[in-house]
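S.K.: can't give you the sequence, but here's the structure:
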């Protein structure tokens, strides 16, 4: 199985940015832990702060990967284009968020991705990604 993890804006700052919300570990360190734990799965990872690059990564994942784990971060709440890209591809997408977006500002309660996602996992910290991986294993 091949899964592509796609992270959106500011997630390159994990471990530094608001550790009370996002924790103190970088995503790169966490990703290495996932690769070590899930050796039977080919995991790839990309991060971009640019909306168009995220759309391109989603489109390019179609038919190459068995699924996408997508944390579009702030673009979740603003990007019709990312939602359209998820709707347009033929592989499942699990939307993940590190924080519980419903416990945060009102504007974070809207997602342009959820309607097209196989599922949504949020509020479990970095473990949200592992839960998404496990959902593909069933």
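M.R.: Cool, the structure landed. Values in this document were obtained by computation on a predicted structure and should not be read as measured data.
S.K.: C-alpha only now, for contacts and for neighbours.
M.R.: Will do.
S.K.: burial measure for residue 39, as a count.
M.R.: When neighbours are defined as other CA atoms under 10 Å, residue 39 has 9 of them.
S.K.: and it, how far is that from residue 81?
M.R.: Note on residue 39: its distance to residue 81, by CA to CA, to the nearest Å, is 33 Å.
S.K.: got it, and residue 53?
M.R.: Separation of residue 53 from residue 81 (CA to CA) stands at 11 Å.
S.K.: the host helix or strand of residue 134: how far from the chain's middle?
M.R.: For residue 134, the element it lies in under DSSP states H and E is helix 127-136. The chain centroid and the centroid of helix 127-136 are separated by 10 Å under CA atoms, centre = their mean, to the nearest Å.
S.K.: buried residues in it, which are they?
M.R.: For helix 127-136, a neighbour-count test (16 or more other CA atoms under 10 Å) marks 127-133, 136 as buried.
S.K.: from these, pick the one nearest residue 45.
M.R.: Residue 45 has its nearest neighbour among the buried residues of helix 127-136 in residue 129, at 11.5 Å by CA to CA.
S.K.: please compare the first structure with the one that follows:
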């Protein structure tokens, strides 16, 4: 089993401002945790981050059957594009792969525009507000769902 984890804009800055809403773990720390969790459940993992919507769409499309990064499922934190992108949920739906959406912060305690994400409509689940550990939890949940 192979899982793709895709992170969007500004997630590369995690851990650089410990006083901010995202804590002290860096994106490299999050990747290491996801890899450890996937390996413990017998899965491999591909981890990618981009600040560009088109590149995120390309990454998602490459996860389709026969794609360069073919995956059984995806974990996605599209960052601020979670609220504005139509292309990302369209790519997720077209991938034919189950996806779990992750938000590190609790978006419902933040600005009102963050309370709706088009991605949620195509995701099989969402993990919101549990901090950076939400990524690893999503990896585990997706693997368990795929092996059930």
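M.R.: Perfect, I can see it now. From a predicted model like this one, the values you see are computed outputs, not experimental measurements.
S.K.: mind telling me the TM-score for this superposition?
M.R.: Scored against TM-score structural alignment, normalised by the length of structure 1, the superposed chains reach a TM-score of 0.94; 138 aligned residues with a CA RMSD of 1.3 Å.
S.K.: returning to what we had before: the helix holding residue 134 of structure 1 aligns to what range in structure 2?
M.R.: With TM-score structural alignment applied, helix 127-136 of structure 1 matches the range 133-142 in structure 2.
S.K.: do a quick rundown of the strands in structure 1.
M.R.: Remark: strands assigned in structure 1 by DSSP state E are 2-7, 42-47, 67-71, 93-97, 119-122.
S.K.: indicate which one of these is closest to residue 86 of structure 1.
M.R.: Closest of the strands of structure 1 to residue 86 of structure 1 is strand 93-97, at 7.1 Å (criterion: CA to CA).
S.K.: that closest one maps to which residues in structure 2?
M.R.: Under TM-score structural alignment, strand 93-97 of structure 1 corresponds to residues 99-103 of structure 2.
S.K.: for the matching stretch, give me every contacting residue.
M.R.: 73-77, 79, 92, 119-120, 122-131, 134-135, 138, 142 (CA atoms under 8 Å, 6 or more residues apart in numbering).
S.K.: average distance between that stretch and structure 1?
M.R.: Superposed on structure 1, stretch 99-103 of structure 2 shows a mean distance to its aligned partners of 0.5 Å (mean CA distance after the TM-score superposition for structure 1).
S.K.: what comes up buried for that stretch?
M.R.: 99-103.
S.K.: and which of the buried residues of helix 127-136 of structure 1 is nearest residue 15 of structure 1?
M.R.: Nearest to residue 15 of structure 1, judged by CA to CA, of these is residue 127 at 14.5 Å.
S.K.: who's in contact with that closest one?
M.R.: The contact partners of residue 127 of structure 1, taken as CA under 8 Å, 6+ apart, are residue 98.
S.K.: which stretches in structure 2 count as helices?
M.R.: 27-40, 53-61, 87-95, 133-147 (DSSP state H).
S.K.: quick check: closest non-adjacent residue to residue 24 of structure 1.
M.R.: Sequence neighbours aside, residue 15 is the residue nearest to residue 24 of structure 1 in space, at 4.0 Å (criterion: CA to CA, 6 or more residues apart in numbering).
S.K.: list the contacts for that neighbour?
M.R.: Applying CA under 8 Å, 6+ apart to residue 15 of structure 1 gives the contacts 22-27.
S.K.: just the buried ones out of these, please.
M.R.: Using 16+ other CA under 10 Å, the buried ones in those are 22-23, 26-27.
S.K.: can I get these in a markdown table including distance to residue 7 of structure 1?
M.R.: Converted to a markdown table, those look like this (distance: CA to CA, whole Å):
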| residue | distance to residue 7 of structure 1 |
| --- | --- |
| 22 | 14 |
| 23 | 16 |
| 26 | 13 |
| 27 | 9 |
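S.K.: how big is the offset of stretch 80-87 of structure 1 relative to structure 2?
M.R.: Counting by mean CA distance after the TM-score superposition for structure 1, stretch 80-87 of structure 1 comes out at 1.1 Å.
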